[in-house]
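Novice: Sequence and computational prediction follow.
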Amino acid sequence: MPDIHDPSESSLGHGHTHGAASFNRAFIIGTTLNVAFVIIEVFYGWHAGSLALLADAGHNLSDVAGLLLAWGAQAAGRREPDARYTYGWQRASILAAFTNAVLLLVAMGSLMWEAAHRLHSPVPVEGMTVIVVAAIGVVINGLSAALFMVGRDDDINIRGAFVHMAADALVSLGVVFAGMLYLWQGWAWVDPVTSLAVALVIIAGTWGLLRQSLRLLFDGVPERIDLAAVAASLRSQPGVTEVHDLHVWAMSTTGYALTAHLVMPAGHPGDSALEAIAAVLRRDFSITHSTLQIELASHDHGCHTI
């Protein structure tokens, strides 16, 4: 239950449920599959002389790190608050989402750099080996992405893991395409060109994750929250004539917090009325932690009034 504070009365303490759904099994399976596939790709990529396979292996390795990071952040977010960390370590999931986005962009930048060099000096590859190994990658990465599909819309940390796996599947599919064209026409340049094209697609898809996580790191209003709608909802509550100092931010990738001053000239409405307001915030905006201060008249607190 949200904390509701009133300067004229003692604060009301309530328990909170901040934990997101556990994806431990998904992380275990996804990490194991990708570690095994990295080993396979490195071996056959070197044997076949395929930059696309070797680059994909490097990208998969960064994804293993990304999965471990997201997994660790989810575990850290479940740590109970204490006197030093009063919110616990919930923000770890935001940091993980941001780092995952950066890792993916760096990996794609490296891939594009190597592909550009290979364009100047194309080399022959073993097309069939490339096709078979990359096809295995499509299956493994597709299955890994499916493990995180359920939580990708509600948690950008899980979305980061999903984007990594889905990107891997796309890269592997591009490698299959390059291998088939090489067998058909003998075009050695197809391998680096395909790598460049896939990298650009993934960079475009990752930009949203980077932007969202950066916004949350700076305590910006989460994209899923319409601040004007929150203010309107608070003003519509019985006895509320004005809303001041309204702030909404993310404590984690799944938990939102709010503080606001409510002008109520008739006086304190009672604990049950404030609990009802908190319930509305949870139901309509997924705000799980609310702190509401009651004022009898409007005051200038130096903050923008919504």
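Specialist: Thanks, I have it. The structure presented is a predicted model; accordingly, all values stated were derived computationally and were not measured.
Novice: drop to CA atoms for contacts and neighbour counts, all remaining ones
Specialist: OK.
Novice: SS state for Leu246?
Specialist: The local conformation at Leu246, judged by DSSP: H, G, I helix; E, B strand; the rest coil, is strand.
Novice: Remind me which helix or strand the residue nearest to it when sequence neighbours are not counted belongs to.
Specialist: If you skip the residues right next to it in sequence, Leu246 has Ala260 as its closest partner in space, 4.4 Å away by Cα to Cα, 6 or more residues apart in numbering. Per DSSP states H and E, Ala260 falls inside strand 256-263.
Novice: contacting residues around that strand?
Specialist: Outside strand 256-263, the residues that touch it by Cα atoms under 8 Å, 6 or more residues apart in numbering are 234, 240-251, 286-298.
Novice: Are any of those buried, and if so which?
Specialist: Burial by neighbour count, 16 or more other Cα atoms under 10 Å: within these this picks out 234, 240-251, 286-295.
Novice: could you show me where the helices are in the stretch 201-306 of the chain, in order?
Specialist: 227-235, 271-285 (DSSP state H, counting those that start in this stretch).
Novice: Second structure follows, compare the two:
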Amino acid sequence: MSHGHGHGISPAEAATSNSGKHVNKLWIAAGLGLVTFVLQVTVGFFTSSLALLSDSAHVFTDIFGIFMALAAILVAQRAARRPDRTFGMYRTEVFAALANAILLFAVAGWVLYEAASRFSDPPEVPGLPVAIVAVVGLAMNVIAFLMLRSGAKESINIRGAYLEVMADMIGSIGVLVSGLVTLAFGWRYADPVIGVAIGLFVLPRAFNLGRHAVRILLQQAPDRIDVTSILEKINTLPGVVDAHDLHVWTLTSGMEVASVHVTAASDADPTTVLAATQTLLAEVFELEHATVQVELQGSDGKCTELAW
């Protein structure tokens, strides 16, 4: 019976390359968010603008989410290597992303509730200060959005912060439109209408982020992986009789892991079968960290099939 696993990027390197390299950008984005938040809350209370206050709530979750993302990265990078932490602390990034999704849901719900209550008697909101603050907030969000865009493709943790910044950017555009419409036409419904639009924009994005995080926490196979196809292709390799007990899961963004048992023909070379299986997983399915156990057909070392 032969064992082996292919190694691509190491867990420590994965954390550094996927999330850790964006730490400075996250700090800058958090600073920009703080400036925007203070400005929007101050002007929002003085003008009674729901659009501004709802956008400031988004900015708050943005800042909070970024700090959670930073904390998750730092914990993952600095967690002491202990025998019982066989995968380190990288899963904290996924918990941070899930928390961000929950926050986005809560804020969107509050905005929709508050907007609905204002439709019966919308307050008079001055358009000029709202528009000015919206321009400032939009500029801050655009800078943060551009900084985090590349990291969102590599890390679910960064993606959570990125989505919140994107929502804030769209919110700033909405607030700007609200301010300009109020300033030009004096239409009092512009503010609650924009508030509803912002809430509806955020909800599906929060759902997708939360769904992806839950899939990882439940150790489901990544969306891109066809588990049946993996088994079929392993079974076509020379010397392979059967592939079974296949598991594919995501530890955190950029760290996909697999394990599989392969039964080789009694006259096959286990080392050759092992190498072929590892090559297939790495080159065809991009599963570079895969543990493969090879068992000879008819040998006493064949694994016991588990009921679960």
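Specialist: Received it, and whenever you're ready, just let me know what you need. Since this is a predicted model, take the numbers as computed values, not measurements.
Novice: circling back to that earlier point, any idea how far His244 of structure 1 is from the residue nearest to Leu246 of structure 1?
Specialist: Separation of Ala260 of structure 1 from His244 of structure 1 (Cα to Cα, to the nearest Å) stands at 6 Å.
Novice: sorry, back to before: cross the contacts of strand 256-263 of structure 1 against strands and list the overlap.
Specialist: When DSSP state E is applied, those are split such that 242-250, 287-295 fall in strands.
Novice: Would you quantify the distance from Val94 of structure 2 to Asn100 of structure 2?
Specialist: 10 Å.
Novice: And the contacts of the strand or helix carrying Val139 of structure 1?
Specialist: With elements delineated by DSSP H and E, Val139 of structure 1 resides in helix 127-147, which encompasses its position. Contacts made with helix 127-147 of structure 1 from outside it, assessed by Cα under 8 Å, 6+ apart, are listed as 26, 29-30, 33-34, 37, 40-41, 44-45, 48, 50, 53, 161-166, 168-170, 172-173, 175-177, 179-180, 182-183.
Novice: Now do the same contact list for the residue lying farthest from the centre of structure 2.
Specialist: Note on structure 2: the largest separation between a C-alpha and the mean C-alpha position, by Cα atoms, centre = their mean, falls on Asp267 (46.7 Å). Under the criterion of Cα under 8 Å, 6+ apart, the neighbours of Asp267 of structure 2 are Gly239.
Novice: and what of Met255 of structure 2?
Specialist: By Cα under 8 Å, 6+ apart, the residues touching Met255 of structure 2 are 11, 14.
Novice: how about the helices in the stretch 1-150 of structure 1?
Specialist: Assigned by DSSP H, counting those that start in this stretch, the helices in the stretch 1-150 of structure 1 fall at 24-48, 51-77, 92-120, 127-147.
Novice: could you measure the residue nearest to Leu246 of structure 1 against Pro269 of structure 1, distance?
Specialist: 16 Å.
Novice: Which one of these two is surrounded by more residues?
Specialist: Higher neighbour count among Ala260 of structure 1 and Pro269: Ala260, with 21 against 13, using other Cα atoms under 10 Å.
Novice: what comes up buried for stretch 38-58 of structure 1?
Specialist: In stretch 38-58 of structure 1, the ones that count as buried by 16+ other Cα under 10 Å are 38, 40-42, 44-45, 48-58.
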